[in-house]
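Novice: Predicted structure and sequence below. I'll ask about it afterward.
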Amino acid sequence: MSNRPPTEATIRRLERSSGALATRAVARMDDELPWFRAMPADRRSWVTLVAQAGIASLVEWCRNPGRPPRLTGEVFGAAPRELVRVVALKQTVDLIQVTVDVLEDHVASVAEPGDEDALHLAVLQFSREVAFATAHVYASFAENRGAWDARLEALVVDALVRGERSAELSGRAAALGWATSTPVVVLVGATPRGVDDPHADVRRAARSLGSEVLVGVHAEQLVVVLGRMERLDEVAERVSDEFGDGPVVTGPVVDGLGRAGESAAAALAGLRAARAWPEAPRPVAADALLAERALDGDPLARAALNERVAAPLHAAGGEVLETVRAVLNSGGNLEASARAIFVHPNTVRYRLKRAADLTGISVTDARGSWTLQVALALAELDRDRSLWH
């Protein structure tokens, strides 16, 4: 087979036939590729433009075989960039193969007599260049998309940390593939030291358990948003291994990314107060740190303690509250508490069970006792303030 380029006469015949060859190529795509038949008309027209541009570029390449190929712009510049979003790389390879097959099938009818081998070789060499150009287009798109997603992810995480609740937040999340109404939880902790890409480690850990994830670094703190599955506590426990030293705090689970700011606010408040409980598990729930958060000045925690603990105990009647106070004063000794309020120990146990049902906290548990003490003390301070004012 000769290495000489096709003659000018063959190139002119190829140029005149380019439109018909592109039409035949698209017709064969329609016959052989079911997914192509299913494409909307506008996308099919984009593919037709690419096929026409490809054959036109082949003509110019045959005329100037020594020039550096610029096929990325010449061929793929004919269609909108959206084409890369909707046509997978494997599908594009199929389209190129069909077009090359059509060109090869018509070499004999297009080439001047004696020029068939030269045109056939040119088609093969050009198809190789187009393959490289295709890889470049998809690699560039993936790189740009990755950079864009990273910026968008950072904006979403930053908005959650700052407590934004806007329509833009939902739009940004949707662009990252998040559903609008799936369970979501936020984790915060220290950014690990000496780790090149903590974002990648967190993503791998979360996705290995089937969870969607957003990651951001905010003021030296690693902020992780998990979603799209029910057992988020299991994912949070696994992902907490990827944080740096110190506590990792989980906010409450909320019903959608639109409310993830609430989970983030609780988690961040918990992280600020977590040093007051050095023996806290890791991760620790922000709600388990309500007492520490309230002492640290978190108004949401103070309100939660009043609503969930102090108010139900006051509403239950004097006997329940009196018994709880007696047990707290006795250091958890039920017999001593019973003697102090002149009742049977079984009565104390009954009233404590009632208190636990109302608040979800056991007064005989060390953490529960501490939380009850703080909640009742703050409630008294608030009551005194209301009397003064």
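Specialist: Good, I have the coordinates.
Novice: Every contact and neighbour count from this point should use C-alpha atoms.
Specialist: Will do.
Novice: can you tell me how far P183 sits from L334?
Specialist: Relative to L334, P183 is positioned 41 Å away (Cα to Cα, to the nearest Å).
Novice: Next, count neighbours for the closest residue to A340 other than its chain neighbours.
Specialist: The shortest distance from A340 to any non-neighbouring residue, by Cα to Cα, 6 or more residues apart in numbering, is to A326 (7.1 Å). Using other Cα atoms under 10 Å, A326 has 21 other residues around it.
Novice: what sits against A326?
Specialist: With contact set as Cα atoms under 8 Å, 6 or more residues apart in numbering, A326 has these partners: S337, A340, I341.
Novice: just checking, what packs against the longest helix seen in the chain?
Specialist: As assigned by DSSP state H, the longest helix anywhere in the chain is helix 116-161. Packing partners of helix 116-161 (3 or more Cα pairs under 8 Å, 6 or more residues apart in numbering; DSSP states H and E): helix 41-63, helix 71-76, helix 89-105, helix 107-110, helix 167-175, strand 212-218, helix 260-273.
Novice: Take this one as well and set it beside the first:
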Amino acid sequence: MHERKAEQVPADPEQERIRAETVRRLERSMGALGTAAVARMEERLAWFRRMSAQDRSWIGLVAQSGVAAFVDWFRNPGRGRPAVTVEVFGTAPRELTRSVSLQQTVDMIRTVIEVVEGQVDELAAPGGAQQLREAVLRYTREVAFSSAKVYARAAEARGAWDARLEALIVDALLHGDREDGLQTWGSALGWALTPVIAIVGSLGGEDAGKVLDDVRAAARRLGHDVLAGTQGRRVVAVVGVGDRYPVGELPRAAAEPLAGLFGPGPVVVGPAVPELRSAGASARAAVSGLRAAAAWPDAPRPVLADDLLPERALQGDTEARRQLVEDVYTPLLGAGSPLLDTLTVYLEHASSLEATARMLFVHPNTVRYRLSRVAELTGHTPSDGRGSFVLRIAVALGRLSEEPGA
């Protein structure tokens, strides 16, 4: 069976005459309506009064376009659904969505419609007030839907742009280039918080997009600024933590709530740095730590890159070698030979106080005192397994650095 085509209802000549007369009246009043709408916004909307002249001009242009598009649609009701997005917001969608929030756009639309509705009786031809009022209501609904679409598309585009810029910043941080532009790039993403830390972990078998989204969402819930990207199967997150943590608790305290969002394996946290521009040092230390973390199977999760200095040094990280020498060997050397000699003998004699005292011809209490001074100077306890390992590597590297040609 063939389907019957829907029969078109013949137009009422009288209604068409009234519509045509209303259109003529609207056309004569378009400029005045747009001006009245802008004046009403100036009067009622505080946010509109605070805007720059350029931004107010964009709003005025959109208001005028909205009135013109309504008149054109009202003239040809047979066109069906009005193409509001193109006809109204097509004038300046980018400027509008940058300068005005969705709620403010709704306020703007409401104001324009109120101006038109308030003059329906004067604008409509005799007998056409109800016809015009119904058209205004329908058009208002379409503008509301189109507003939501414009902002949804802008948010989607912004999200894609942000993700690309984040990946570019992370790559620049890891490779140490373009650091002068990092602060500008960060500002484009709304970056404001310092100090900054880098957190690096693996993806494992997880989807990269999901891990990045989870890390970003969790960091923002904690009130942090965050940039996140991938490098191969590694996830690199750069986090601006603000002043919510005491200096002594950074960066571990800031990283702990995020560590579980990375894939299996070590999660390494770079040292805190004062600004985004210098975050490359933190990121590179964290990546170096992740490469070396396999040498310390019992490392905590997350582990500080500075706690992995011996492993990083053994793997050839020159910055880790320099830091160990400066932080451990140089203070010991400056404190005089008794401390360094006592530590060396103690490490070579299986951490035995008595054996060390006999070799040095001193009382065990003297050895005890000197070892406590070593711990005070370096932050590493010689009698602790991990501490003795760090000290042994640092002393060896320090002595190698003193060799001619080192």
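Specialist: Looks like it came in fine. Everything numeric in this text was worked out from a predicted model, so none of it was measured.
Novice: re earlier: once aligned to structure 2, how far is the longest helix of structure 1 on average?
Specialist: Helix 116-161 of structure 1, aligned to structure 2 and superposed, deviates on average by 0.9 Å (mean Cα distance after the TM-score superposition for structure 1).
Novice: could you give the angle of that helix to helix 89-105?
Specialist: In terms of direction (axes from the mean of the first three to the mean of the last three Cα atoms, to 10 degrees), helix 116-161 of structure 1 departs from helix 89-105 by 160 degrees.
Novice: What span of structure 2 is helix 116-161 of structure 1 aligned with?
Specialist: For helix 116-161 of structure 1, the aligned range in structure 2 is residues 129-174, judged by TM-score structural alignment.
Novice: got it, and stretch 274-284 of structure 1?
Specialist: Under the alignment (TM-score structural alignment), stretch 274-284 of structure 1 falls on residues 293-303 in structure 2.
Novice: Can you give the distance from the matching stretch to the centre of its chain?
Specialist: In terms of Cα atoms, centre = their mean, to the nearest Å, the centre of stretch 293-303 of structure 2 is found 28 Å from the chain centre.
Novice: can you give me the end-to-end distance of that stretch?
Specialist: 9 Å.
Novice: Can you give me the buried ones in it?
Specialist: A293, A299, R301, P302, V303 (16 or more other Cα atoms under 10 Å).
Novice: G265 is in contact with the last one, correct?
Specialist: This points to V303 of structure 2. No - using Cα atoms under 8 Å, V303 of structure 2 is not in contact with G265; the gap is 11.1 Å.
Novice: need the helices for the stretch 251-400 of structure 2, in chain order.
Specialist: For the stretch 251-400 of structure 2, applying DSSP state H, counting those that start in this stretch gives helices covering 252-259, 279-292, 309-314, 318-324, 330-334, 337-348, 353-360, 364-378, 385-401.
Novice: got those helices as TSV, with distance to V269 of structure 2 columns?
Specialist: Shown next, in TSV, are the helices of the stretch 251-400 of structure 2 (distance: least, Cα to Cα, whole Å):
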stretch	distance to V269 of structure 2
helix 252-259	7
helix 279-292	5
helix 309-314	12
helix 318-324	14
helix 330-334	25
helix 337-348	29
helix 353-360	36
helix 364-378	21
helix 385-401	19
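Novice: Go through those and name the closest to S202 of structure 2.
Specialist: Nearest to S202 of structure 2 among the helices of the stretch 251-400 of structure 2 is helix 279-292; the distance by Cα to Cα comes to 8.6 Å.
Novice: Go ahead and measure how far that closest one is from the middle of the chain.
Specialist: In this view, helix 279-292 of structure 2 has its centroid 20 Å away from the chain centroid, taken as Cα atoms, centre = their mean.
Novice: Fine, thanks again, bye for now.
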